[in-house]
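Engineer: any chance you could fold what I've pasted below:
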Amino acid sequence: MKKLIKPALILLLALSANAQAAGTLSLYNWFEYMPKSLLDKFSEEYDVAVTTDTFDSNEAMLASLKAGKLGSYDLAVPGDYMVKIMANEGMLDTFKPEELSNFSNISKQWLDVSFDPGRKSSIPYQWGSTSFSVNRDIYKGSIDSLSVIFNPPEELKGKINVLDTAGETLTLASVYLGIPQCSTDREQLKSLSNLVNTAKKDWASFGSDVAKDVLVSGDVTAGMIWSGFSAKARAEGANVEYAFPKEGFIVWMDNLVLLKDAPNRENALKFMNFLLEPENAAELSNFAKYSPGVDNTEPFLLAEVKDSPEANPPKGSKGVFVETCSQEVQEMYNAIWTRLKK
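Structural biologist: Purely as a prediction, here's the structure:
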């Protein structure tokens, strides 16, 4: 009897484990970037329990996955340049368009992107920009230049927060200096390092997850910030204004990627397809205050999102994407960042 029962018991436990795995999904996302209502809607519709862990920068996410977390999550939400880095590192799985019935809903401008041509590993999540905002109750001066951050006027010194992310902070510094991203010119790299290290004495803090809160609270008067965070600060009653500086600002697209060795691949594809439904993509934008990369969302978008000053750069303004540097060049930028953060 024991010889007959034991294999049956093992089979029963295995089937039970598979059934449990079929009802779960693990997401690795930025903080404050997904409404619980949307997760609850997906869970109810597909009978899938979703767990979420958060990160505060692309670089932190990459480091965590490389340190052993790859295989623990099904999906992650990297920025555009990080998608390419992850693909080069062999960290992404691929899918075919026919595996997502809503694939055709992806907006044409976000379909054949350089960081994932034809969308083989990712779908659009949200897009927006990175610049800086100021508290207009305190600072009345001009905000037409990145000098507000990198060579601030006297009244802003010691009252500035900077995003704790190398990719965006060093890119904005490069834009301010007018030097190319991924430069290998030693004089240009020296100028970049000198700029940020000199400006550091005028900064109050490095903080990404607190970028909105410190402006709302008045702990800082100016700060690098993502466009949606600035819009949220206004919604919370802060008299802040978002800048589109003359030197330029960063434009980005965050993406939902299918990770290599995802433990729940089928549920991951269901969730990707779910977020490509216009109503769901709009609900995400209404929460995050950014713009969707999905067609036919306008009827579902709140007016405050569609008409947000942060989401509507003035004509002639210059937005740039963060470029993906070679490993050799990236190590030089990492050295600049490491020195800055000491």
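Engineer: when you work out contacts or count neighbours from here on, use the C-alpha atoms and nothing else.
Structural biologist: Noted.
Engineer: so which elements touch the strand of greatest length in the chain?
Structural biologist: What stands out as the longest strand in the chain, according to DSSP state E, is strand 122-135. When contacts are defined as 3 or more Cα pairs under 8 Å, 6 or more residues apart in numbering; DSSP states H and E, strand 122-135 packs onto strand 222-226, helix 227-235, strand 240-242, strand 249-258.
Engineer: rebuild the ones you listed as TSV, extending it with distance to residue 186 and mean neighbour count.
Structural biologist: Output for the helices and strands packed on strand 122-135, formatted as TSV (distance: least, Cα to Cα, whole Å; neighbours: other Cα atoms under 10 Å):
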stretch	distance to residue 186	mean neighbour count
strand 222-226	27	28
helix 227-235	33	23
strand 240-242	33	23
strand 249-258	24	23
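Engineer: using a markdown table, lay out those together with distance to residue 182.
Structural biologist: Formatted as a markdown table, these follow (distance: least, Cα to Cα, whole Å):
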| stretch | distance to residue 182 |
| --- | --- |
| strand 222-226 | 21 |
| helix 227-235 | 24 |
| strand 240-242 | 27 |
| strand 249-258 | 15 |
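Engineer: top helix in the protein by residue count?
Structural biologist: Longest among the helix segments of the chain by residue count, using DSSP state H, is helix 2-21.
Engineer: what are the ranges of the strands in this protein?
Structural biologist: Ranges of strands within the chain are 24-30, 49-55, 75-76, 122-135, 160-162, 205-206, 222-226, 240-242, 249-258, 319-320, based on DSSP E.
Engineer: tabulate those strands (TSV), appending distance to residue 264.
Structural biologist: TSV is the format used below for the strands of the chain (distance: least, Cα to Cα, whole Å):
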stretch	distance to residue 264
strand 24-30	6
strand 49-55	11
strand 75-76	9
strand 122-135	16
strand 160-162	37
strand 205-206	36
strand 222-226	31
strand 240-242	40
strand 249-258	10
strand 319-320	35
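Engineer: to check against the first, give me the structure of this:
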Amino acid sequence: MMVRVFVLVVLLFCKPALAMETLRVLAWPGYASPETIRSFEAAHNAIVELSVVSTDDELWNKGRHNNGGDFDVIALNSVELRRFIDKGLVTPLQLRNIPNVRRQLPRFRNLASIPGLAREGHIYGVPFTYSAMGLIYNRKLVTETPTSMNAMWDPRYRGKVLAYNSSSHSFSFTALALGLPDPFNLNTSQFRQVLDKLISLRSNVLKFYSQPEEVVDIFRDNEIALIYGNYGEQQLKLLRAAGADIGYVMPSEGALAWLDCWAIMSQASNRGLAEAWINHMLTPGVSGQLTEEQGFANTLRETPNKTMRDSDKMFWLAPVEDVQKRASYWERLMSGAAPRPRY
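Structural biologist: A predicted model of the protein is given here:
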């Protein structure tokens, strides 16, 4: 009899744990800190399974796998969001279930006016953070502040440049360096010019990095003059915390800039929990932590000492002329081949 009572008590105490829902999150480094996850799990009696990506290509491949059934909620930029909408991988949001959108800065409240977030009257993404991709320079090796992204091709910095491992962004920022008017839509001739210039960049690049923390380690162990700052303010914060004497500039030809959002996958196993996650990420504590710990701007308040000035020329990310073509040539370039296009 005593054994039966003990088993009953154990089952009663285990029942809440067995009833816990799991939320599968796909995001970028630093977006969901351990503290943020713990507070959400405690508030919603849930378990969060976080997967982190380092490139848009990786995010696309993971996000679309199993027809999008591997994740419930995803962080992605407004351009990638369009691809996910096109393939039916994300679902329209019920903003009434995400009341913290009312806390956001005025520029982020009219979601339908932000390119890429709406389709046929439905909202698919809620802004979370944004940044420009400027040029980071080592004050000890670069004596004059660079004004152009073309500094990355300067022969003085051979083997002393870090660039980002991304097919789409690399073609676009190189197009800007060439002075092309639209970095997202390259015709045949322009594509050839950009590809040739990217091939010539390889001799200057010590490594094509993926993670922001990776840059700190490389910078510490090597003479690095210039870094393409794909993660913007996050990289600045990490490098300066490591004692690096660096500067940061927006190139004269303009800089790419991104807006990252939260979206819910069409096959989310618990839509309510996914909505609760987005709402949680828009609380002052969590969004403030993103800025304080990672250096990213958030959508609830203005970032002090922001590096993006109103006078800077920005090119907000937009769909490119041929995603697969860029990815294909980039893969061959990264493999060490000379991927000359055939025309």
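Engineer: can you pull the TM-score for these?
Structural biologist: The TM-score (TM-score structural alignment, normalised by the length of the first structure) is 0.84; 312 aligned residues with a Cα RMSD of 2.3 Å.
Engineer: whereabouts in the second structure does the longest strand of the first structure align?
Structural biologist: Using TM-score structural alignment, strand 122-135 of the first structure corresponds to residues 125-138 of the second structure.
Engineer: residue in the first structure paired with residue 196 of the second structure?
Structural biologist: Residue 196 of the second structure maps onto residue 194 in the first structure, by TM-score structural alignment.
Engineer: picking up where we left off before, closest to residue 183 of the first structure out of the helices and strands packed on strand 122-135 of the first structure?
Structural biologist: With respect to residue 183 of the first structure, and counting by Cα to Cα, the nearest of these is strand 249-258 at 17.2 Å.
Engineer: so what secondary structure elements neighbour that closest one?
Structural biologist: strand 75-76, helix 80-88, strand 122-135, helix 166-177, helix 265-275, strand 319-320.
Engineer: turn the ones you listed into JSON lines, including distance to residue 290 of the first structure and mean neighbour count.
Structural biologist: As requested, these are exported to JSON lines (distance: least, Cα to Cα, whole Å; neighbours: other Cα under 10 Å):
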{"stretch": "strand 75-76", "distance to residue 290 of the first structure": "18", "mean neighbour count": "28"}
{"stretch": "helix 80-88", "distance to residue 290 of the first structure": "15", "mean neighbour count": "20"}
{"stretch": "strand 122-135", "distance to residue 290 of the first structure": "6", "mean neighbour count": "25"}
{"stretch": "helix 166-177", "distance to residue 290 of the first structure": "17", "mean neighbour count": "21"}
{"stretch": "helix 265-275", "distance to residue 290 of the first structure": "15", "mean neighbour count": "20"}
{"stretch": "strand 319-320", "distance to residue 290 of the first structure": "16", "mean neighbour count": "17"}
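Engineer: with distance to residue 187 of the first structure added, can I get these in a markdown table?
Structural biologist: Compiled in a markdown table, these are given as follows (distance: least, Cα to Cα, whole Å):
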| stretch | distance to residue 187 of the first structure |
| --- | --- |
| strand 75-76 | 37 |
| helix 80-88 | 25 |
| strand 122-135 | 25 |
| helix 166-177 | 12 |
| helix 265-275 | 45 |
| strand 319-320 | 23 |
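Engineer: looking at these, which is nearest to residue 258 of the first structure?
Structural biologist: Set against residue 258 of the first structure and scored by Cα to Cα, these come closest in strand 75-76, at 5.1 Å.
Engineer: equivalent range in the second structure for the closest one?
Structural biologist: Counting by TM-score structural alignment, strand 75-76 of the first structure corresponds to residues 73-74.
Engineer: cool, stretch 251-268 of the first structure as well?
Structural biologist: Taking TM-score structural alignment as the measure, the second structure aligns residues 257-274 with stretch 251-268 of the first structure.
Engineer: residue 319 of the second structure and residue 197 of the second structure, how far apart?
Structural biologist: Per Cα to Cα, to the nearest Å, residue 319 of the second structure is found 21 Å from residue 197 of the second structure.
Engineer: typo on my end, residue 128 of the second structure
Structural biologist: Separation of residue 128 of the second structure from residue 197 of the second structure (Cα to Cα) stands at 34 Å.
Engineer: near the alignment partner in the first structure of residue 327 of the second structure, how many other residues are there?
Structural biologist: Taking TM-score structural alignment, the alignment pairs residue 327 of the second structure with residue 334 from the first structure. Look at residue 334 of the first structure: counted by other Cα atoms under 10 Å, it has 14 neighbours.
Engineer: what sits against the closest residue to residue 334 of the first structure other than its chain neighbours?
Structural biologist: Across the structure, with Cα to Cα, 6 or more residues apart in numbering as the measure, the residue nearest residue 334 of the first structure apart from its sequence neighbours is residue 166 (7.7 Å). Shown here is residue 166 of the first structure, whose contacts under the criterion Cα atoms under 8 Å, 6 or more residues apart in numbering are 59, 334, 337.
Engineer: now which residue in the second structure aligns to the first one?
Structural biologist: Under the alignment by TM-score structural alignment, residue 59 of the first structure pairs with residue 57 in the second structure.
Engineer: go ahead and confirm that match touches residue 166.
Structural biologist: Yes. Residue 57 of the second structure sits in contact with residue 166 when judged by Cα atoms under 8 Å, with a separation of 7.3 Å.
Engineer: which one of the two is surrounded by more residues?
Structural biologist: Summary of the neighbour comparison: residue 57 of the second structure and residue 166, criterion other Cα under 10 Å, with residue 166 having more neighbours (22 against 18).
Engineer: for residue 334 of the second structure, see how far away the more buried one is.
Structural biologist: According to Cα to Cα, residue 166 of the second structure and residue 334 of the second structure sit 10 Å apart.
Engineer: now for residue 307 of the second structure, how many residues are close by?
Structural biologist: Counted by other Cα under 10 Å, the residues lying close to residue 307 of the second structure total 18.
Engineer: ok, now residue 6 of the second structure?
Structural biologist: Other residues near residue 6 of the second structure come to 11 when the count uses other Cα under 10 Å.
Engineer: I am finished for the moment; much appreciated.
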